[in-house]
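A.B. asks: Sequence first, then the predicted structure, then my questions.
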Amino acid sequence: MPAKNTNTLSAIEIAPESVAKRSIIWLHGLGADGTDFVPIVSELHLPAAMGVRFIFPHAPIMPITVNNGYEMRAWYDIASLTIDGMIDKTGILRSIHQLEMLIEKEEARGMATRDIMLAGFSQGAAIALATGVRYTKPLGGIIALSGYLPLAQETFEHASKANQSIPIFLAHGMEDPIVPYALGKASYVMLKQANYPVSWHSYNMPHSVCAAEIQDLSNWLKTVWNK
């Protein structure tokens, strides 16, 4: 286990019009930052009564091996473009811990963990999935777009009973050249076989987000949160 980082990640926060009743912590993809998914707040068209507070943290800046060591915001290093390339276990575990700290920060503000969802795109989706499955208190749900479940065997070995029934929204582009569709689908199959309640969605798109996906996610959120 890597040394724990005691510094909370900086983040953009979008407060609801009404009192905050729920929180979604949303992790961006490789090379982006917290601003990347801010527009989705209005695009989801969630009812004001849901009182959702969105938190968009900025990943640390680090050198990325596959990009010749160029420094960018990332949740973990990528050493190879192949699926079986070296996994940055240390970086993944560090980011899981940092996301756990953000959950704890929300809880300290009075938010019940059951009212906190984890979301992410690409690398961010991977960290959201791994954290949600492992987290020791019940969470509200996991949203993973164009991602996969990293360190799958280890993650299931450390899976928490508190989140065995956590609702999960998985979505992937069938033309994704960055995170292969097969990898996303395999993660869905593994989670389903482990009896997690997963809602799987695929779209004719590359490594991106589309309008139909946002609409499906909006409907899912309203169903899960019964609003």
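C.D. replies: Alright, I've got the coordinates.

A.B. asks: C-alpha from now on. contacts and neighbour counts both.
C.D. replies: Noted.

A.B. asks: all helices for the chain, in order.
C.D. replies: For the chain, helices defined by DSSP state H occupy the ranges 40-43, 89-108, 123-134, 152-157, 181-193, 211-224.

A.B. asks: if you compare the ones you listed, which one is most tucked away?
C.D. replies: With neighbours defined as mean count of other C-alpha atoms under 10 Å, the helices of the chain peak in mean count at helix 123-134, which reaches a mean of 27.

A.B. asks: how about the helices of the chain in TSV, adding distance to Gly140?
C.D. replies: Shown next, in TSV, are the helices of the chain (distance: least, C-alpha to C-alpha, whole Å):
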stretch	distance to Gly140
helix 40-43	18
helix 89-108	11
helix 123-134	9
helix 152-157	19
helix 181-193	17
helix 211-224	8
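
A.B. asks: give the contact list for Ile96.
C.D. replies: Counting by C-alpha atoms under 8 Å, 6 or more residues apart in numbering, Ile96 touches 127-128, 130-131.

A.B. asks: ok, so what distance separates it from Ser18?
C.D. replies: For Ile96, the distance to Ser18 (C-alpha to C-alpha, to the nearest Å) stands at 30 Å.

A.B. asks: Then Pro47?
C.D. replies: For Pro47, the distance to Ser18 - C-alpha to C-alpha - is 10 Å.

A.B. asks: what do you get for Arg94?
C.D. replies: 34 Å.

A.B. asks: same thing with Thr8?
C.D. replies: 26 Å.

A.B. asks: Now for Phe37: which residues touch it?
C.D. replies: 26, 28, 56.

A.B. asks: Just name the closest of the residues you listed to Tyr196, please.
C.D. replies: Set against Tyr196, the nearest of those by C-alpha to C-alpha is Trp26 (20.7 Å).

A.B. asks: and that closest one, how many neighbours does it have?
C.D. replies: Trp26: 28 surrounding residues under other C-alpha atoms under 10 Å.

A.B. asks: Just give the nearest non-adjacent residue to it, would you?
C.D. replies: Among residues not flanking Trp26 along the chain, Ala119 sits closest, at 4.4 Å (C-alpha to C-alpha, 6 or more residues apart in numbering).

A.B. asks: Verify the stated contact: Trp200 with Gly173.
C.D. replies: No: the pair Trp200 / Gly173 is not scored as a contact, 11.4 Å apart, by C-alpha atoms under 8 Å.

A.B. asks: If you count surrounding residues, which of the two has more?
C.D. replies: Counted by other C-alpha under 10 Å, Trp200 and Gly173 do not tie: Gly173 has more neighbours, with 24 against 16.

A.B. asks: So the more buried one sits against Cys210, correct?
C.D. replies: No: look at Gly173 against Cys210 with C-alpha under 8 Å: they stay out of range, at 9.1 Å.

A.B. asks: tell me, what's touching the two both at once?
C.D. replies: Counting by C-alpha under 8 Å, 6+ apart, the common neighbours of Gly173 and Cys210 are Tyr203.

A.B. asks: before we go on, here's another structure to hold up against the first:
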Amino acid sequence: MASPSPANPSTTKPPSPYPDPLIIPPLQDHKQTFIILHGRGSNAIDFAPPLLDTSVSESQTFRSSFPHAQFVFPTASKRRAQIYHRSIINQWFDNGSLQTPNERTYLQIEGLRETSTYIHSLLKSAIAQVGVENVVLRGLSQGCAAALIALLTWDGEEPIAAGFGMCGWLPFRKQMEEIVIASESSDPNGGGDDVFEIQGEAVGNDDGPTQAVAFLKEELEMAAEGLSMPVQRVPLLLGHGVEDEKVPVELGREAVSCLKRLGVNTEWHEYDGLGHWYSVAMLSDLVNSLRVMTSWEHTQDQ
């Protein structure tokens, strides 16, 4: 008797670990798209409304400042969090204590790989709708960290309009910065045939930023061939509360230092008296920065 035929794998697709994103339609014609990532333990439903409704001026909320923008709020998948005794929560990736961010970095790998791939798919979808110059990626806290890694590993042909991060940090910052520094000290003129070692591994003579991002993609088990580094042409604004009790402001400063070494055009703002959240001043700075970075229509037509 013949054995039953197995299901055709091409017709079966495992469910996505990421819920469908919350999509807030534009107030007017759809011309731009924001993709905004929440922090660890949150979700799109809880995160989106207060952010969009925050006033950034006497007459404008954050949402109404961009009447032609669609806002896409994805929700992180459920993962076990080591720092919360392996409780299952929404998080973009797992990690150890941020008091020692350079330890147990292996915890981050699977989540950062899966989340980066997912964010890249959202970027591609948005680009297909409104064009690459009209797409912004933004995140808060762990969502900021995930957004930064997604930008560094993004291999699109053109850069997106801008990236914004709030109260975040940069995973694998120390390793990437060491690679760039070693490259600079090995060959200050940017040429030559030197091969040196980073943490026991041979590194060739490509420029330091390319080496660093290649390391990141290899660490995350993502294809690293033919890096074009579009992230170097993405204007980036990072903001952080000086009184942040969850992600120390020093981690934000270190992220900026590393990103600048990687050739990323990064603007940095610190906010006195602000803890681990955004503020009216932070969102106002974001709105004003986009006015400089783009030719978008930012307020409702009269």
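C.D. replies: Arrived safely, thanks for sending. Note that the structure is a prediction, hence the values are computed from the model and not measured.

A.B. asks: circling back to that earlier point, the contacts of Phe37 of the first structure in strands, which ones?
C.D. replies: 26, 56 (DSSP state E).

A.B. asks: any chance of the contacts of Phe37 of the first structure in JSON lines, with distance to Ser146 of the first structure too?
C.D. replies: What follows is the contacts of Phe37 of the first structure, written out as JSON lines (distance: C-alpha to C-alpha, whole Å):
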{"residue": "Trp26", "distance to Ser146 of the first structure": "13"}
{"residue": "His28", "distance to Ser146 of the first structure": "11"}
{"residue": "Phe56", "distance to Ser146 of the first structure": "17"}
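
A.B. asks: Name the nearest of the contacts of Phe37 of the first structure relative to Ser218 of the first structure.
C.D. replies: Checking the contacts of Phe37 of the first structure one by one against Ser218 of the first structure (C-alpha to C-alpha), the nearest turns out to be Trp26, at 14.6 Å.

A.B. asks: List the contacts of that closest one.
C.D. replies: Neighbouring residues of Trp26 of the first structure by C-alpha under 8 Å, 6+ apart: 37, 54-57, 118-120, 124.

A.B. asks: can you do 7 Å?
C.D. replies: By C-alpha atoms under 7 Å, 6 or more residues apart in numbering, the contact list for Trp26 of the first structure reads 55-56, 118-120.

A.B. asks: In contact with the residue with the shortest distance to the centre of the second structure, which residues?
C.D. replies: For the second structure, the residue nearest the mean C-alpha position is Ala147 (0.8 Å; C-alpha atoms, centre = their mean). Applying C-alpha under 7 Å, 6+ apart to Ala147 of the second structure gives the contacts 137-139.

A.B. asks: can you do 6 Å?
C.D. replies: Counting by C-alpha atoms under 6 Å, 6 or more residues apart in numbering, Ala147 of the second structure touches Gly139.

A.B. asks: And for His38 of the second structure?
C.D. replies: 140, 143.

A.B. asks: What's the separation between it and Glu178 of the second structure?
C.D. replies: 29 Å.

A.B. asks: likewise Lys31 of the second structure?
C.D. replies: When Lys31 of the second structure is compared with Glu178 of the second structure (using C-alpha to C-alpha), they lie 40 Å apart.

A.B. asks: likewise Gly143 of the second structure?
C.D. replies: 24 Å.

A.B. asks: Please apply the same query to Phe66 of the second structure.
C.D. replies: Phe66 of the second structure is 39 Å from Glu178 of the second structure, where distance means C-alpha to C-alpha.

A.B. asks: Which one's more surrounded, the two?
C.D. replies: Phe66 (25 against 16).

A.B. asks: Show me the strands in the second structure, by range?
C.D. replies: Taking DSSP E as the criterion, the second structure contains strands spanning 22-24, 32-37, 69-73, 78-81, 87-90, 135-140, 162-166, 196-198, 201-203, 236-241, 266-271.

A.B. asks: residues contacting the residue opposite Ala126 of the first structure in the second structure once aligned?
C.D. replies: The equivalent of Ala126 of the first structure in the second structure is Ala145 (alignment by TM-score structural alignment). The contact partners of Ala145 of the second structure, by C-alpha under 6 Å, 6+ apart, come to 168-170.

A.B. asks: and what of Cys258 of the second structure?
C.D. replies: Cys258 of the second structure neighbours (C-alpha under 6 Å, 6+ apart): Glu177.

A.B. asks: residue in the first structure matching it?
C.D. replies: Checking TM-score structural alignment: Cys258 of the second structure goes with Met190.

A.B. asks: From Val224 of the first structure, how far out is its match?
C.D. replies: 22 Å.

A.B. asks: Could you point out the member of the contacts of Ala145 of the second structure that lies closest to Asp272 of the second structure?
C.D. replies: Gly168 (16.0 Å).

A.B. asks: ok, how many other residues are close to the closest residue to the closest one other than its chain neighbours?
C.D. replies: Distances taken as C-alpha to C-alpha, 6+ apart place Ser141 nearest to Gly168 of the second structure, at 4.2 Å, with adjacent residues excluded. Applying other C-alpha under 10 Å, we find 23 other residues in the vicinity of Ser141 of the second structure.

A.B. asks: that older thread, among the contacts of Ile96 of the first structure, which one sits closest to Leu217 of the first structure?
C.D. replies: The nearest member of the contacts of Ile96 of the first structure to Leu217 of the first structure, counting by C-alpha to C-alpha, is Ala128 at 15.7 Å.

A.B. asks: For that closest one, give its distance to Thr65 of the first structure.
C.D. replies: Taking C-alpha to C-alpha, one finds Ala128 of the first structure at 22 Å from Thr65 of the first structure.

A.B. asks: next one: Met117 of the first structure
C.D. replies: Distance, Met117 of the first structure to Thr65 of the first structure, by C-alpha to C-alpha: 31 Å.

A.B. asks: higher neighbour count, the two?
C.D. replies: Taking other C-alpha under 10 Å, Met117 of the first structure and Thr65 do not tie; Met117 has more neighbours (24 against 13).

A.B. asks: wait, doesn't the more buried one sit right on Gly141?
C.D. replies: Yes: Met117 of the first structure sits in contact with Gly141 when judged by C-alpha atoms under 6 Å, with a separation of 4.7 Å.

A.B. asks: Stretch 275-283 of the second structure corresponds to what range in the first structure?
C.D. replies: The aligned range for stretch 275-283 of the second structure is 206-214, by TM-score structural alignment.

A.B. asks: Now the terminal residues of that stretch, how far apart.
C.D. replies: Start-to-end span of stretch 206-214 of the first structure (C-alpha to C-alpha) is 15 Å.
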